[in-house]
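K.L.:
Attaching a predicted model along with its sequence, questions to come.
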Amino acid sequence: MESWSSPAVPGLPPAPESLELYSTPNGSTLTTTARDGIASLYVCGITPYDATHLGHANTYVHFDLLVRYWRACGLQVQYVQNVTDIDDPLLERAAATGVDWQELAESQVQLFREDMEALQVIPPTEYLGAVEMIPAVVEDVERLLELGIAYPVPAEDAETEDYYFDIAAAQQRTDWQLGSIGGYDRAAMEELFPQRGGDPHRAGKRDPLDPLLWRAAREGEPQWPGGELGHGRPGWHIECSVIARRHLPAPFTVQGGGSDLRFPHHEFSAAHATAADGVPLAERYMHTGMVGLEGEKMSKSRGNLVLVSGLREQGVDPQAIRTLILSHHWREDWDYTETALQRAQDRLARWKHALTQAPEHDDAAAPEDLQYALMSALGHNLNAPAALDTLDMWASGQTAGSTGAARVRGVVLALLGLDLSAQGVCGA
């Protein structure tokens, strides 16, 4: 699957690698170190049945910040993102709208690509759909079945079988334990499981929380060859473990996604991978905050979406949308308001105006001061609001006043993905 065009990212003098990140399983901030000059990242992608809303953008912009920081440290970044281009919500939306599910998926993926380009998000190294990975999914489910960590459950017609992951068997045979990734207790997981695609009341399951690995073919549903599993399609969580295992080191540096993926998705993606080969999936887990509207989490199921494409159609500068997102810490839950968007637009305009007043050339002995100031802020748990505060101080003349305009523009563009060039200056 094709991703999107990469934005221009100016080169910077490599800075020493120093990054502390909060990791969900540990519940603390830990130093993150790349191996052999390579940092690796997996961010769970969209299920393409509706357009990109601000909650999506919040996640991908913040992980773009991580990619930019690593690159500024001179690291090679291996970044993988998936697209869940076959799943129940996609099929349900296609049926409800009378649109072919493949056409719906492709149209929404294309809109996502356009939104990411507009927001200056660096594309992943590998961008992969679940459908293209189905042969590998079958291979891993068959492996789990062979190990005794998967089991069949008769489908409705009693002639075919679905396959489920056996939590108890996995806990006996691997280092993974239920709750070790998401950090929830059993009661919380039982509450969240049916809300997030689980089927706790499915007859024949050994544990209500056992997740689906392979769904046997049903009439009217898309299906693929499943080897000894029979024709069908993959469950949700297995796709990410399969994609990550085949395209990233084991374990890779950071697994990322929204906080609603802590359980069950990241919990079971990690469990599937570890059960299949005995190696942890990732070293760190970062979960971005939720974006709300009028006090409610922004989600497709609620229909309370502020779409990136909608804001762009209204003439909102995507750079202002990016500024709005970066004004919040990646772990923070926040609400969208038009007032907050206006503040972001005004702030961006002030920075752009300040750039027009900056000296044409550097005359300081250390023109990298602004770069190091921004990287210092980002190095402490990827603190984007502190980085933007640094820009505010620069714009008011309090810091890095002798750094030339070209240098400022390059540093800010490379690290924050914000273009302060004169085009589009308003209110200056």
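P.N.:
Noted; the coordinates are in hand.
K.L.:
Please make it C-alpha for all contacts and neighbour counts, starting now.
P.N.:
Fine.
K.L.:
need the helices for the chain, in chain order.
P.N.:
54-72, 88-97, 101-118, 134-146, 167-173, 186-195, 237-247, 267-277, 308-313, 318-326, 338-357, 369-379, 384-395, 405-416 (DSSP state H).
K.L.:
if we compare those helices, which one ends up closest to residue 217?
P.N.:
With CA to CA, the closest approach to residue 217 among those belongs to helix 88-97: 12.9 Å.
K.L.:
by contact count, what packs against the closest one?
P.N.:
helix 101-118 (3 or more CA pairs under 8 Å, 6 or more residues apart in numbering; DSSP states H and E).
K.L.:
what does the helix it packs on contact?
P.N.:
3-7, 48-52, 57, 85, 90-91, 94-95, 122, 308-309, 318 (CA atoms under 8 Å, 6 or more residues apart in numbering).
K.L.:
before we move on, what about stretch 71-82?
P.N.:
Contact partners of stretch 71-82, identified using CA under 8 Å, 6+ apart, comprise 11-17, 34, 37-46, 67, 70, 124-130, 240, 243-244, 247-248, 414-415.
K.L.:
Structure two is appended below for comparative analysis:
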Amino acid sequence: MHAWPASEVPALPGKGRDLRIHDTATGGRVTLAPGPVARIYVCGITPYDATHMGHAATYNAFDLVQRVWLDTKRQVHYVQNVTDVDDPLLERAIRDGIDWVGLAERETALFREDMTALRMLPPQHYIGAVEAIPGIVPLVERLRDSGAAYELDGDVYFSVDADPHFGQVSHYDTELMRHLSAERGGDPERPGKKNPLDPMLWMAAREGEPSWDGGSLGAGRPGWHIECVAIALDHLGMGFDVQGGGSDLVFPHHEMGASHAQALTGEFPMAKAYVHAGMVGLDGEKMSKSRGNLVFVSKLRRDGVDPAAIRLTLLSHHYRADWEWTDRVLQDAVERLGRWRAAVSRPDGPSADALVEEVREALSDDLDAPAALAAVDRWAALQESGGGTDESAPGLVSRTVDALLGVAL
């Protein structure tokens, strides 16, 4: 599966700072100092509907992580999956009377268009669950053969008791885990499981549903969590720098994925930092496909909204914050974009050297994009008041905003 084209990232003078970021597993900030190549895995979409603002906010957060690392003169090895076979996708295809493969391809193509328009840097490896199946099957077989997994009526389940570190990503209690498991694709009430929280690794073929050759597992399809584990281990290995996604993936997805990987390898942890973006709401509820309260990136673009304004809307909120989408927050971003573009269109202006360092410092401090925007606002206000004659300043501001914030002025 191919990703989307990369926009050029301008080089800035000097060098950026190492990233200090909130780690869900420890509950505090950690300083990430990768080697020459930083490694990040971000969980991708289940393509049964278009990209909404909740998606965009999540991928914007991890785009900033990439940009901070690139500014430190590191390379970035970024991997993202597409869950192109799963119950919600199959259910939507049946509801709409269309082929599930065609639905997945259509919505994945639209996602690529949205990411391109928003200037999100693409992953080096963009892997669909279906294409990952040949690598998933051996992992499930290994877990089963080692006693870390077991069969139940043809399905294969992972035993959470096989990982002594289970629970150390979310730190949730058992009651909350059971509730979230039931809410987010698990089956804690199924009779015969060793532990109600045990997640499915391999689903035996069901009549009328797609299935693949699972070798000794029999025909079927993979569970949700093992998909990401197989892709991450194949392309990044254990101990990669950041496992990323929305805060709704803390449990069960990231918790279970970590346990799968740790049981497979005997190593801990799967990732050095588990980083989660907040939820975007509309009309008082989390924006989600199941609720249908969505603001689509593609719809805003069709309505003539500048993608740079959409991106500034996302940047105006701290990535870990839950926030509400309103017409006002978008209008504020449109007005900010206009001020910034007017400011950099002049032939000279106040020196921007300090601004570059302010933006770097803000982003290195747990991706504090609102503080970075405020720094650019201050420079634009000085520019508007005629506060300088540095001919290089407008260009440096444009390159800084592009390189570190992903906004083209």
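P.N.:
Perfect, thanks for sending it. On a predicted model such as this, the values are computed, not experimentally measured, just so you know.
K.L.:
TM-score of the superposition?
P.N.:
Here the superposed chains carry a TM-score of 0.96, computed using TM-score structural alignment, normalised by the length of structure 2; 404 aligned residues with a CA RMSD of 1.5 Å.
K.L.:
picking up where we left off before, just the buried members of the contacts of helix 101-118 of structure 1?
P.N.:
Among the contacts of helix 101-118 of structure 1, those that count as buried by neighbour count (16 or more other CA atoms under 10 Å) are 3-4, 7, 48-52, 57, 85, 90-91, 94, 122, 308-309, 318.
K.L.:
Who are the contact partners of residue 138 of structure 1?
P.N.:
226-227, 229, 234.
K.L.:
ok, these vs residue 357 of structure 1, which is closest?
P.N.:
residue 234 (56.6 Å).
K.L.:
Would you mind finding the match for that closest one in structure 2?
P.N.:
Matched by TM-score structural alignment, residue 234 of structure 1 corresponds to residue 222 in structure 2.
K.L.:
so how many other residues sit close to the nearest residue to its match once chain neighbours are set aside?
P.N.:
Spatial nearest neighbour of residue 222 of structure 2, excluding adjacent residues (CA to CA, 6 or more residues apart in numbering): residue 202 at 4.5 Å. Residues near residue 202 of structure 2, counting by other CA atoms under 10 Å, number 26.
K.L.:
give the contact list for residue 202 of structure 2.
P.N.:
Residues in contact with residue 202 of structure 2, defined by CA under 8 Å, 6+ apart, are 140, 155-157, 217, 220-223.
K.L.:
hmm, try it at 7 Å
P.N.:
Applying CA atoms under 7 Å, 6 or more residues apart in numbering, one finds that residue 202 of structure 2 lies in contact with 155-156, 220-223.
K.L.:
so how many other residues sit close to residue 327 of structure 2?
P.N.:
Count around residue 327 of structure 2 with other CA under 10 Å applied: 7.
K.L.:
And residue 236 of structure 2, by the same measure?
P.N.:
With other CA under 10 Å as criterion, residue 236 of structure 2 counts 18.
K.L.:
likewise the one 5 residues further on?
P.N.:
Using other CA under 10 Å, residue 241 of structure 2 has 21 other residues around it.
K.L.:
That one corresponds to which position in structure 1?
P.N.:
With TM-score structural alignment as the matching criterion, the partner of residue 241 of structure 2 in structure 1 is residue 253.
K.L.:
is it true that that match touches residue 38?
P.N.:
No - with contacts counted by CA atoms under 7 Å, residue 253 of structure 1 stays clear of residue 38, the gap being 9.0 Å.
K.L.:
re earlier: can you select the buried ones among the contacts of residue 202 of structure 2 for me in PyMOL?
P.N.:
Selecting only the buried entries of the contacts of residue 202 of structure 2 in PyMOL, with 16+ other CA under 10 Å as the criterion:
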select buried, resi 155+156+220+221+222+223
